[in-house]
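Colleague: 3D model of this:
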Amino acid sequence: MHSIVTVASPVARPMFTTVDVLRAELGSLLTVDDTVLETKIQEASGDIELAVGFRVPQEDVVETFWRTGFAGHGWGPCHDDGEPLLLRRKNVTAITSVTLDGDVLDPSEYRLDPDMGALYRFDAASGCPRAWRFGKSIVVAHTAGYILPPDPDANLPPAIVSCTKKLVKSFCLNLSRDQMLRSESVPGVMEFGYWVGTVGDPAQLPSDIQAELALLRRPRLAVA
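Modeller: Below you'll find the model as predicted:
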């Protein structure tokens, strides 16, 4: 079975932290203007989104599932009894509607596991789980993702916020040093390594950031 996600009004160039937050934390160390800083926040946020493997900002989406291998054979299960549909978006907060072959299901006929993004089919009369059976498609309209700052209800995972700030701070602080310098060392006193990647290059994220994001990471990215 395959699915495709569509978004009526996608969030353009999401930012996982704000200019004001970074100015407050860096103070006089921050030498770039707001326009440059905002661009770097957007680039860093894009890198983090690619690294975790899922679309981060909250959006209203529609995911359409269709069958493979059963064309022309009528109705049949797309999963064994009780197996859920796995929605591609993370942090699903609301199911607006579920339409099965053109018929809108009553909310009593399905249940959501929000942590897993799993949608289970239930028999309304008995309350027992059942298979998702359909001929053409299942269309699930839902809200998923995280509220971004500066909204007072922002609920981004702390690791996403932290790693975004680290990337932008690294860019800003590295402006004043020799860009070819990879490390500094005074034997017995200190040793420090610099990140030599660039904001906008997710393939070169520092190892500490990759480790911090590891628990959030998904193996695929649904960015539609």
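Colleague: contacts, neighbours, all on C-alpha from now
Modeller: Fine.
Colleague: quick check: S3 touching V62?
Modeller: No: contact criterion CA atoms under 8 Å: S3 and V62 do not qualify, at 10.0 Å.
Colleague: looking at these two, which is more packed in?
Modeller: Taking other CA atoms under 10 Å, S3 and V62 do not tie; V62 has more neighbours (21 against 15).
Colleague: using neighbour counts, pick out the buried residues of the helix of greatest length in the chain.
Modeller: Longest helix in the chain by number of residues (criterion: DSSP state H): helix 34-52. Residues of helix 34-52 classed as buried by neighbour count (16 or more other CA atoms under 10 Å): 37-52.
Colleague: which one of those residues sits closest to F192?
Modeller: Lowest distance from F192 to these (CA to CA) belongs to A44, with 22.5 Å.
Colleague: that closest one and V161: what is the separation?
Modeller: Per CA to CA, to the nearest Å, A44 is found 10 Å from V161.
Colleague: can you check D34 too?
Modeller: Separation of D34 from V161 (CA to CA) stands at 19 Å.
Colleague: what of A51?
Modeller: A51 is 13 Å from V161, where distance means CA to CA.
Colleague: again, but for S45
Modeller: Using CA to CA, S45 is found at 9 Å from V161.
Colleague: got it, and S137?
Modeller: Here S137 is placed at a distance of 37 Å from V161 (CA to CA).
Colleague: residues contacting I138?
Modeller: I138 sits next to T64, F65, W66, V98, T99, L100, D101 when contact means CA atoms under 8 Å, 6 or more residues apart in numbering.
Colleague: now, of these, which are buried?
Modeller: With neighbours counted by 16+ other CA under 10 Å, those contain buried members at T64, F65, W66, V98, L100.
Colleague: to compare against the first, here's another:
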Amino acid sequence: MRKIVKMISKEKCDFYQLLIKQTELTCSAVEILHTYCSNDDSHLIDQIVKLEHEGDFVRKELIDGINATFITPISREDLYSLSGSIDDILDYTRSTAERIYDFDIAENASILTFVEELQTLTQALRESVISLGISHDAVTESAIAVKKVENRIERRYRRAVKRLFELDDIKEIIKLREIYRHISNAADKGDEAADLLCHIVIKAV
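Modeller: As a prediction, the model looks like this:
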């Protein structure tokens, strides 16, 4: 009983704003990654790492809110999973930047194009999350846009990997494939988030 009273009496957690904040941090990190891909400035990685740490803090705040809130606007499981998928995109954005730095990769047109697509994906994801609790149609429309971009990235990934095996430098093949994989994984998490958003809408109608 005490636990229930405590949960009700706590300051209300704005889950929608926390999810929006996560997507904004992710969009910012991908923007910086895009800049880094065409501007070899290692200080940009520090900015991405800072955003990733801030994203972890926001996710923790959301999880704490779930645990402390008696009634949530959408199911606890959906909140937790959606937040986790967004956080994973941010994690992969950081790991992509770190791999580019660690492998000493020069400016690469394929990577730049991948990241441009990832920018489009994260911006659409942000629009979908912003529409939560406002417009089911807008949530779904933007979520579908996310899935379309993910499909493009996946096709581009397969073509890029195929081209890699035309190279003679085994080390270069391994390095680039690893970077491509991290960007592809980020897109997969975007697709996962889009599915969750559509699922949330279906449960709400």
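Colleague: list the TM-score for the superposed pair.
Modeller: Here the TM-score for the pair of chains, by TM-score structural alignment, normalised by the length of structure 2, is 0.26; 89 aligned residues with a CA RMSD of 5.3 Å.
Colleague: related to what we said a few turns ago, from the contacts of I138 of structure 1, which is closest to A141 of structure 1?
Modeller: Closest to A141 of structure 1, out of all of the contacts of I138 of structure 1 and judged by CA to CA, is V98, at 6.4 Å.
Colleague: how about the secondary structure of that closest one?
Modeller: Here V98 of structure 1 is strand, with the state taken from DSSP: H, G, I helix; E, B strand; the rest coil.
Colleague: touching, it and R121? I think so.
Modeller: No: with contact defined as CA under 8 Å, V98 of structure 1 does not count as touching R121 (10.3 Å).
Colleague: so which of the buried residues of helix 34-52 of structure 1 is the closest to T143 of structure 1?
Modeller: Checking those against T143 of structure 1 by CA to CA gives E49 as the nearest, at 18.0 Å.
Colleague: buried residues, stretch 143-152 of structure 2. List them.
Modeller: So for stretch 143-152 of structure 2, counting by 16+ other CA under 10 Å, buried means A143, I144, A145, V146, K147, V149, E150, N151.
Colleague: taking the centroid of structure 2, which residue is nearest it?
Modeller: Structure 2 has I89 as the residue nearest its centroid, 2.8 Å off, counting by CA atoms, centre = their mean.
Colleague: name the nearest residue to that residue, ignoring sequence neighbours.
Modeller: Computed as CA to CA, 6 or more residues apart in numbering, the closest residue to I89 of structure 2 that is not its neighbour in sequence is A186, at 4.6 Å.
Colleague: equivalent analysis for D34 of structure 1, please.
Modeller: Once flanking residues are discounted, D34 of structure 1 sits nearest to V19: 6.7 Å by CA to CA, 6+ apart.
Colleague: what residues are up against the one you found?
Modeller: V19 of structure 1 makes contacts with D34, L37, E38, I41, as judged by CA under 8 Å, 6+ apart.
Colleague: state the distance from it to V161 of structure 1.
Modeller: Distance check for V19 of structure 1 against V161 of structure 1: by CA to CA, it reads 13 Å.
Colleague: and what of I48 of structure 1?
Modeller: Here the criterion is CA to CA. By it, I48 of structure 1 lies 9 Å from V161 of structure 1.
Colleague: and which of the contacts of V19 of structure 1 is nearest to L26 of structure 1?
Modeller: When the contacts of V19 of structure 1 are ranked by distance to L26 of structure 1 (CA to CA), L37 comes first, at 11.9 Å.
Colleague: just give the nearest non-adjacent residue to that closest one, would you?
Modeller: Setting aside the residues directly before and after it, L37 of structure 1 is nearest to V19 in space (CA to CA, 6+ apart), at 6.6 Å.
Colleague: now do the helices in structure 2.
Modeller: Under the criterion DSSP H, structure 2 contains helices at 2-9, 15-37, 43-68, 76-102, 109-130, 136-164, 170-204.
Colleague: would you indicate which residues of the third one are buried?
Modeller: Yep, that's helix 43-68 of structure 2 we're talking about. Going by 16+ other CA under 10 Å, helix 43-68 of structure 2 has these buried residues: 44-45, 47-49, 51-52, 55-56, 58-59, 62-63, 65-66, 68.
Colleague: remind me what it packs against, helices and strands.
Modeller: Using 3 or more CA pairs under 8 Å, 6 or more residues apart in numbering; DSSP states H and E, the elements in contact with helix 43-68 of structure 2 are helix 15-37, helix 76-102.
Colleague: got the angle for that helix vs helix 76-102?
Modeller: When axes from the mean of the first three to the mean of the last three CA atoms, to 10 degrees is applied, the directions of helix 43-68 of structure 2 and helix 76-102 differ by 170 degrees.
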